[in-house]
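Chemist: Make a model of this:
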Amino acid sequence: MKVERAVRETERTVWTGRRVLVAQAAVLAGLTVLLLVKEVPGMLREIKIYRMTGGLRTARRHP
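Modeler: As a prediction, this is how the structure comes out:
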């Protein structure tokens, strides 16, 4: 019985490769979302500046 209990306890604490990959994917996804949320205001500002300067239409007016 003592051996079975020890085996069961160690099986619970062992991290399988799949669990490690899922944990890494979750961390990576969280960091990606955080970076995207942090950079959205700057991206919107750059888009507004691009539109104010004419965007792609300026190539037609200025050779």
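Chemist: Please make it C-alpha for all contacts and neighbour counts, starting now.
Modeler: Fine.
Chemist: Can you list the buried residues in whichever strand or helix holds residue 23?
Modeler: Element membership for residue 23 (DSSP states H and E) is helix 17-52. Across helix 17-52, burial judged by 16 or more other Cα atoms under 10 Å covers no residue at all.
Chemist: For the helix or strand following that helix, which residues meet the burial criterion?
Modeler: Moving toward the C-terminus from helix 17-52, the first helix or strand encountered (DSSP H and E) is helix 58-61. Of the residues in helix 58-61, none count as buried by neighbour count, 16+ other Cα under 10 Å.
Chemist: compare with the first, here's sequence two:
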Amino acid sequence: MKHVGADEAAKPLVSGRQVLIAQAALLTGLTLVLLVKEIPGMVRELKIYRMTGGLGSGHRYP
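Modeler: Below you'll find the model as predicted:
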């Protein structure tokens, strides 16, 4: 039976930095997917906002 030294036994398969980079990439991807999915709704809300007159029409539309 071969003796395993401390250096060989303690090597992780994935480093902490790689895990953080993977998490950041996943979070960025999910954020972009959500943003792209919500764009039609944001455009619709912007059109409604423009039709009601925007900020300067507060006295006309209660």
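Chemist: And the TM-score between these chains?
Modeler: Scored against TM-score structural alignment, normalised by the length of the second structure, the superposed chains reach a TM-score of 0.75; 56 aligned residues with a Cα RMSD of 2.3 Å.
Chemist: coming back round to it: the helix holding residue 23 of the first structure vs the second structure, average offset?
Modeler: Compared with the second structure after the fit, helix 17-52 of the first structure shows a mean deviation of 0.3 Å (mean Cα distance after the TM-score superposition for the first structure).
Chemist: And the residue most central in space within the first structure, how far from residue 26 of the first structure?
Modeler: Centroid check for the first structure by Cα atoms, centre = their mean gives residue 32 as the closest residue, at 2.0 Å. Applying Cα to Cα, to the nearest Å, the value for residue 32 of the first structure to residue 26 of the first structure is 10 Å.
Chemist: what do you get for residue 37 of the first structure?
Modeler: From residue 37 of the first structure to residue 26 of the first structure the distance is 16 Å (Cα to Cα).
Chemist: One more: residue 16 of the first structure?
Modeler: Counting by Cα to Cα, the gap from residue 16 of the first structure to residue 26 of the first structure is 16 Å.
Chemist: and if you look at residue 48 of the first structure?
Modeler: For residue 48 of the first structure, the distance to residue 26 of the first structure equals 33 Å [Cα to Cα].
Chemist: again with residue 59 of the first structure
Modeler: Taking Cα to Cα, one finds residue 59 of the first structure at 44 Å from residue 26 of the first structure.
Chemist: Same question for residue 18 of the first structure.
Modeler: Taking Cα to Cα as the measure, residue 18 of the first structure falls 12 Å from residue 26 of the first structure.
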